[in-house]
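[1] coordinates only, sequence not included:
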C-alpha cells in the first residue's frame, strides 16, 4: 500500500471551442474532477475575453487513490461551460484516464508534462482542444 499521492494540474487554455452563443461572446470556465471523488470538484475562473479560445492558467490539486489508478478505474473529467443568462451551457468535455497520465509520466518523474486533448461537444463530435500540464507528487509503486 502506497502513501498519499496527488495529481497537480494547471488547466492552461482551450482553443477553437464550439460556440454555444449565437450572437454573443462566450464567457468560459472549466469544472474539473476525478471520477469516484466528486467532493474534490474544482473550477477555473471565468475567462471573459477569450471567447472560443479561453486561457485560464489555473492550478489545482487532487488526491488520488493509488490502487484505483493502477487498475485504470479513475478518469480525469474536464467539463467546459459558458456562462448563460438562463443557466450555464455545456460547451464540451474531455475525459482522460488517470493511468494514461501516469504512464505518460515515465518512471523518471519529470517535473512537468504538457498535454493537449480533443474536446468533445455535447453531441459527441470533436470540436477544439484543451491544453494542460500535470505532475504527480508522492510515490506510486508501479509493478515492473
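    Structure's in. What do you need? Quick caveat: nothing in here was measured; it's all calculated off a predicted structure.
[2] Please count neighbours and contacts with C-alpha atoms only from this point.
    OK.
[3] Spatially central, which residue of this structure would that be?
    Centroid-nearest residue in the chain, with C-alpha atoms, centre = their mean: residue 78, separated by 4.0 Å.
[4] you'd agree it is up against residue 41?
    No - Residue 78 is beyond contact range of residue 41, at 9.9 Å (criterion: C-alpha atoms under 8 Å).
[5] quick one: common contacting residues for these two?
    With C-alpha atoms under 8 Å, 6 or more residues apart in numbering applied, the overlap between the contact sets of residue 78 and residue 41 consists of 31-33.
[6] ok, and here's another one to check against it:
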C-alpha cells in the first residue's frame, strides 16, 4: 500500500503535501454555468480521497488553493504504479458531471522535485477524458518531507546543506562588500 495508515517501526514514511491551486480552460458545459470541484487521491484508494470546495465563481477557470497531506511509504516513490489522481467535476442539481482527470506517478513527481534540491515544485498537467487531452490544465504545487529515498539507484543529490551553502556565499559577499573582509570557509 502506498499510504502509511499505521506507520511501523521498520517502515519509512514520507510526507507528501499537495496544494491544488487551480484549473484553466476547462471545456464549458452547454446549458449551465460551471461550478467545479476536484477530488484528490493516491491511486484511486477510497480512503485517501479528499475533495476541494466547489468554486462557483470562476467558471471554466476554477481556483481552490486546497492543501492536503498524505503519509506515503517508500514504495510509492520507487515504482511507477502509485499515482496522484485528480478528478474534476461540475456540480449540478441533476447530478454532477465528470469533466476529466490527471494521473501523475508519485515517482515522477519525486524525481522532478529532487532535481531542484527543494523537494517541492509547482507544475501544470493536461486534463484528459478518456484518450482526449484537450480538456484544460490543472495547476498544483507539491512537496516531500521526511525520510527521503534514492530512486532507480540514483546517487543522493547534493542538496544536503544547500541552504547552508547559499548562506555562506551571502555571508562572504556581505563581509567583502561592507567591511572589505575576504574570508575562506
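    That came through fine. From a predicted model like this one, the values you see are computed outputs, not experimental measurements.
[7] picking that back up, alignment lookup: the residue nearest to the centre of structure 1 to structure 2.
    The alignment partner of residue 78 of structure 1 in structure 2, by TM-score structural alignment, is residue 86.
[8] pretty sure that match is touching residue 38, no?
    Yes - Residue 86 of structure 2 sits in contact with residue 38 when judged by C-alpha under 8 Å, with a separation of 6.5 Å.
[9] quick one: contacts for the nearest residue to residue 24 of structure 2 once chain neighbours are set aside?
    Residue nearest to residue 24 of structure 2 in three dimensions, not counting chain neighbours: residue 61, with 4.2 Å by C-alpha to C-alpha, 6 or more residues apart in numbering. Shown here is residue 61 of structure 2, whose contacts under the criterion C-alpha under 8 Å, 6+ apart are 22-26.
[10] Show me what residue 61 of structure 2 aligns to in structure 1.
    Checking with TM-score structural alignment, residue 61 of structure 2 has residue 53 as its match.
[11] ok but the residue nearest to residue 24 of structure 2 is inside a strand, no?
    No - under DSSP: H, G, I helix; E, B strand; the rest coil, residue 61 of structure 2 sits outside any strand and is assigned coil.
[12] can you tell me how far it sits from residue 50 of structure 2?
    From residue 61 of structure 2 over to residue 50 of structure 2 the distance is 20 Å, taken as C-alpha to C-alpha, to the nearest Å.
[13] repeat for residue 66 of structure 2
    From residue 66 of structure 2 to residue 50 of structure 2 the distance is 10 Å (C-alpha to C-alpha).
[14] where do the strands sit along structure 2?
    Secondary structure of structure 2 by DSSP state E: the strands cover 13-24, 36-42, 50-51, 63-73, 83-90, 97-105, 120-126, 137-146.
[15] Pick the most buried one from those strands.
    strand 36-42 (a mean of 23; mean count of other C-alpha atoms under 10 Å).
[16] Structure 1: matching residues for that one?
    So in structure 1, the equivalent range for strand 36-42 of structure 2 is 28-34, judged by TM-score structural alignment.
[17] Now do that stretch: everything it contacts.
    Contacts made with stretch 28-34 of structure 1 from outside it, assessed by C-alpha under 8 Å, 6+ apart, are listed as 40-48, 50-51, 54, 56, 62, 74-83.
[18] distance of the residue lying closest to residue 79 of structure 2 once chain neighbours are set aside from residue 74 of structure 2?
    The spatial neighbour of residue 79 of structure 2 that comes closest, neighbours along the chain excluded (C-alpha to C-alpha, 6+ apart), is residue 107 at 6.2 Å. Distance, residue 107 of structure 2 to residue 74 of structure 2, using C-alpha to C-alpha: 10 Å.
[19] Give me the common contacts of these two.
    Shared contacts of residue 107 of structure 2 and residue 74, counting by C-alpha under 8 Å, 6+ apart, come down to nothing at all.
[20] give me the stretch of structure 1 that the longest helix along structure 2 matches.
    Longest among the helix segments of structure 2 by residue count, using DSSP state H, is helix 162-179. Using TM-score structural alignment, none of the residues of structure 1 align to helix 162-179 of structure 2.
[21] on that earlier part again, tell me the one among the shared contacts of residue 78 and residue 41 of structure 1 nearest to residue 143 of structure 1.
    When those are compared for distance to residue 143 of structure 1 (C-alpha to C-alpha), residue 33 comes out closest, at 26.3 Å.
[22] before we move on, the earlier item: and the match of residue 78 of structure 1, what does it touch?
    Contacts of residue 86 of structure 2 were listed using C-alpha under 8 Å, 6+ apart, and they are 38-41, 101-103.
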